[in-house]
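**Q** Curious how this folds, go ahead:
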Amino acid sequence: MKDKMNHVEHRPDTLLRARVVADLLGTTEGRLANMRCAGVGPTFIKIGHSVRYRVSDIEAYLNANTIKPVTA
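**A** The predicted model follows:
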């Protein structure tokens, strides 16, 4: 995942298309659409009929969903 994010311009306000985000997250555009309808997943922006995601929102989503193992 981090390797894929390196290929994305790293300005936090850069807007990404759903297909790019789906590839970054290892899912499909359809699954992203389902997540939007269910009110889960990364924060997104609607511009007319188009959906866009900020790079900073994708990073925040990944950080919020990162689970660190408990060490014994």
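**Q** okay, CA-based contacts and neighbour counts for the rest of this
**A** Fine.
**Q** in the strand or helix carrying residue 58, what's buried?
**A** Taking DSSP states H and E as the definition, one finds residue 58 inside helix 55-64. For helix 55-64, the neighbour count (16 or more other Cα atoms under 10 Å) marks 55-58 as buried.
**Q** please give me the structure for this one as well, since I'd like to look at both together:
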Amino acid sequence: MNASTAAGWQPDPLLTIDDVAAWLGKPKNTLYAWHSRGKGPRAIRVGNTLRYRRTEIERWLDAHTDPER
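**A** Below you'll find the predicted structure:
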């Protein structure tokens, strides 16, 4: 990574389970169930909590979007 790239780089925000539940319109318990079953968007365990990268949520949504007709 060169100096100009490093200066413009921003980390991908980590979203809480509350953020993701509100975004997807799903209960938190559904997200916890998906995580325990290896389904749903990939999450990161930080201590006792789950965090989600915004890009992972968008990637998961893209993968589950109905094909164009």
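**Q** Got a TM-score for the pair?
**A** The TM-score (TM-score structural alignment, normalised by the length of structure 2) is 0.80; 60 aligned residues with a Cα RMSD of 1.4 Å.
**Q** about what we covered before: in structure 2, what stretch matches the helix holding residue 58 of structure 1?
**A** Using TM-score structural alignment, the residues of structure 2 aligned to helix 55-64 of structure 1 are 54-63.
**Q** mean shift between the matching stretch and structure 1?
**A** By mean Cα distance after the TM-score superposition for structure 1, the fitted stretch 54-63 of structure 2 averages 0.4 Å away from its aligned residues in structure 1.
**Q** Give me the contact list for that stretch.
**A** The contact list for stretch 54-63 of structure 2, computed with Cα atoms under 8 Å, 6 or more residues apart in numbering, reads 12-15, 40-42.
**Q** rerun at 7 Å
**A** Outside of stretch 54-63 of structure 2, the residues within contact range by Cα atoms under 7 Å, 6 or more residues apart in numbering are 12-15, 41-42.
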